[in-house]
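Q: The following comprises the amino acid sequence and a computationally predicted model.
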Amino acid sequence: MALTTASRQVSSASSRARRRGVSVLVHLELAAVAAVVIFPLVWIVGASLGPTGGLANASPIPEDASLTNYVTLFADTDYGRWYLNTFYVAVGTMIGGVVLASLTGYVFARMRFRGRKAGLLTILILQMFPTFLTAIAVYMLFLNFGLLDSLTGLVLVGVAAALPYNIWLMKGYADNLPTSLDEAAMLDGAGRWTIFRRIILPLMTPMLTFVAITQFTVPWMDFILPSLLLQSAEKKTVALGLFQMISDPYSNDFTTFAAGAVFLAVPITILYIVLQKYLITGAAAGAEKE
């Protein structure tokens, strides 16, 4: 009996030691990942506050920190215009994507009609192709329809590119909502539009928020499509403007670029912090349906 008790105690101690060892390794790994992620951010912020100049003058901890680069950014460049252009594209893409995806997802989730399965299969196939594979086709379409160098055209591309994936997310989330809500509302005389607007949409807030943030983030950071479809200086987005700062050998100013990058990250950071709860819920719901 005593041997059995001692054996159990040894086994329990060994198990606790293994758990502590695993916990230490996990925390070390998390610390290493955090350092890898945080250091570039600290370096960019430090470079934006350091002395004006190229990459050689950048430092994560500047000796004489100042806001000179931020003043230069808005006084000597068209950063304000680029920022507004990017904001217009991101907000337009977000609104268009959320509206179309929520409506279409609700239709596919709640209504039965001819061609429904074929439509879902088509959407599923379309979401497998990356946007850049259709870049040449999009360019030719915009050239023929006179949409080149148009911020609104860039919004249309952004909405269309993400729509198949967003429709599946919305449909999957709506499938989890009980149909008894629709039936009870219909008994009270509510139509489809009233049910969608007053019952379904409020319940889909986590997924709507998730789609809205992703739709805002992609065009906010995108470089490929704007570089392909935008041509004039007044239509540039922030990504194009910042790239010009470090690609032009005659105006290579990395510290000003760093200041622009910090400003670019501010809205995304605020949105993720404020809407973190909804983002986690929406992402988890989408993962379950995938």
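A: Done, it's in.

Q: Going by C-alpha atoms from here, please, whenever you check contacts or count neighbours.
A: Fine.

Q: any idea which element Ala34 lies in?
A: helix 2-49 (DSSP states H and E).

Q: Just list what that helix packs against, helices and strands only.
A: helix 68-76, helix 254-274 (3 or more Cα pairs under 8 Å, 6 or more residues apart in numbering; DSSP states H and E).

Q: Quick check: which of those helices is buried the most?
A: Counting by mean count of other Cα atoms under 10 Å, helix 254-274 has the highest mean neighbour count of the helices and strands packed on helix 2-49, with a mean of 18.

Q: which other helices and strands contact it?
A: By 3+ Cα pairs under 8 Å, 6+ apart, helix 254-274 packs against helix 2-49, helix 68-76, helix 205-221, helix 238-247.

Q: before we move on, the earlier item: how about the helices and strands packed on helix 2-49, which one is nearest Leu151?
A: helix 254-274 (18.2 Å; Cα to Cα).

Q: Take this one as well and set it beside the first:
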Amino acid sequence: MSRRKAKNGFRLTLSYIVLVILAISAVYPALWVILGSLRPGKSLYSKTLIPSSLTFEHYRELFTSKSYLFGNWYMNTLKISILSMLIGIFLTLLTSYAVSRFRFRGRKTALSTILVLGMFPGFMSMIAIYLLLKEFNLLDTHLALIIVYAAGAPLGGTFIAKGFLDTIPRSLDEAARIDGASNFRIFIRIILPLSRPMLTYMALTQFVGPWVDFIFAKMILRSKEKWTVAVGLYDMVSSNTNTNFTLFAAGAVLIAVPITILFMFLQKFLVEGLTSGASKG
């Protein structure tokens, strides 16, 4: 018995050590960037983690300097991310609801196609998408990014959403149909309220993807005033003549703010959805 307690104690201690190491590995770089954004000068290098003096000059410079359009880039990214998230969630929910609740010809083929397409990296289709957008005169527009981000959402989220919708009892649908509810009314009044845990996950993933994307946004957007934050920050430090890394760190901190707020806000709804989304008999 004592040997088992000692073994369990060793495992528990080892688990805590690993968790502490992982926590330090995750927190230390983020803390360095945050403090670096408050450090005077242009270099991120410092002999100490905490700078001798703190300044918010870099944050002010981001929005006042004529060399950068950070405020414009920030609003562009926010608009693209929010619209892509809303449209992408809507398309994913419709797709997953159809394959979860209905049986139709070609259903298995459609699921297999979505599964196979989801295995390929998105950048493999960038050239084809670029040529397609060029034919429709959508290059250098935010609409092009929104369409591509939203249209690609069902490829990554359909199976996750379908798996969750399969857990919702079909007896709820049948009871609603007896009362005369249509499929759309069932979807709006029953399926969506019970799907809040899944919706929170989809909202986070669909928002974060466009918010931090650089490759596709860099390829599509050409005008400086239409850039997203990721493209704009890259331009800050891409040339040898511009090495203002403390300004870059300030921009990186501002990028993390919406993601953090979104996660903290949706976390409450995640817990609420898990507790209130049960089927009551």
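A: Cool, the structure landed. The structure displayed is predicted, hence computed values, not measured ones.

Q: To Tyr83 of structure 1, which of the helices and strands packed on helix 2-49 of structure 1 lies closest?
A: helix 254-274 (8.0 Å).

Q: so where in structure 2 does the closest one end up aligned?
A: On the basis of TM-score structural alignment, helix 254-274 of structure 1 is assigned to residues 245-265 in structure 2.

Q: got the contact list for the matching stretch?
A: Contact with stretch 245-265 of structure 2 is made by 33-34, 36-44, 58-59, 61-62, 204, 208, 229, 233, 236-237, as judged by Cα atoms under 8 Å, 6 or more residues apart in numbering.

Q: Buried ones among the residues you listed?
A: Buried by 16 or more other Cα atoms under 10 Å: 33-34, 36-40, 42, 44, 58-59, 62, 208, 229, 233, 236, out of the contacts of stretch 245-265 of structure 2.

Q: returning to that earlier point: would you mind giving the helices and strands packed on helix 254-274 of structure 1 as JSON lines with distance to Leu229 of structure 1 added?
A: Output for those, formatted as JSON lines (distance: least, Cα to Cα, whole Å):
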{"stretch": "helix 2-49", "distance to Leu229 of structure 1": "29"}
{"stretch": "helix 68-76", "distance to Leu229 of structure 1": "25"}
{"stretch": "helix 205-221", "distance to Leu229 of structure 1": "13"}
{"stretch": "helix 238-247", "distance to Leu229 of structure 1": "11"}
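
Q: what's the most buried one of those?
A: Of these, helix 205-221 is the most buried (mean count of other Cα under 10 Å), at a mean of 22.

Q: Find me the equivalent region of that helix in structure 2.
A: Counting by TM-score structural alignment, helix 205-221 of structure 1 corresponds to 196-212 in structure 2.

Q: quick one: that stretch to structure 1 mean distance?
A: When structure 1 is overlaid, stretch 196-212 of structure 2 sits 0.7 Å from its aligned residues on average, using mean Cα distance after the TM-score superposition for structure 1.

Q: Distance from that stretch to the middle of the chain?
A: 5 Å (Cα atoms, centre = their mean, to the nearest Å).

Q: Same check on stretch 264-281 of structure 2?
A: Its chain's C-alpha centre and that of stretch 264-281 of structure 2 lie 20 Å apart, by Cα atoms, centre = their mean.

Q: got a list of contacts for stretch 98-109 of structure 2?
A: Here stretch 98-109 of structure 2 has contacts from Leu111, Lys162, Leu165, Asp166, using Cα under 8 Å, 6+ apart.

Q: repeat that with 7 Å
A: Lys162, Leu165, Asp166 (Cα atoms under 7 Å, 6 or more residues apart in numbering).

Q: go on, stretch 38-51 of structure 1?
A: Contacts of stretch 38-51 of structure 1 (Cα under 7 Å, 6+ apart): 57-62, 64-67, 69, 255-256, 258-259, 262.

Q: Of those residues, which pair is most distant in space?
A: So, the contacts of stretch 38-51 of structure 1 by Cα to Cα: farthest apart are Asp64 and Val262, at 18.4 Å.

Q: ok, now how distant is Ile38 of structure 1 from Pro267 of structure 1?
A: 18 Å (Cα to Cα, to the nearest Å).

Q: same thing with Ile61 of structure 1?
A: Look at Ile61 of structure 1 and Pro267 of structure 1: by Cα to Cα, they are 24 Å apart.

Q: does Pro178 of structure 1 sit in a helix, a strand or a coil?
A: Assigned with DSSP: H, G, I helix; E, B strand; the rest coil, Pro178 of structure 1 falls in the coil class.

Q: which position in structure 2 aligns with it?
A: Using TM-score structural alignment, Pro178 of structure 1 sits opposite Pro169 in structure 2.
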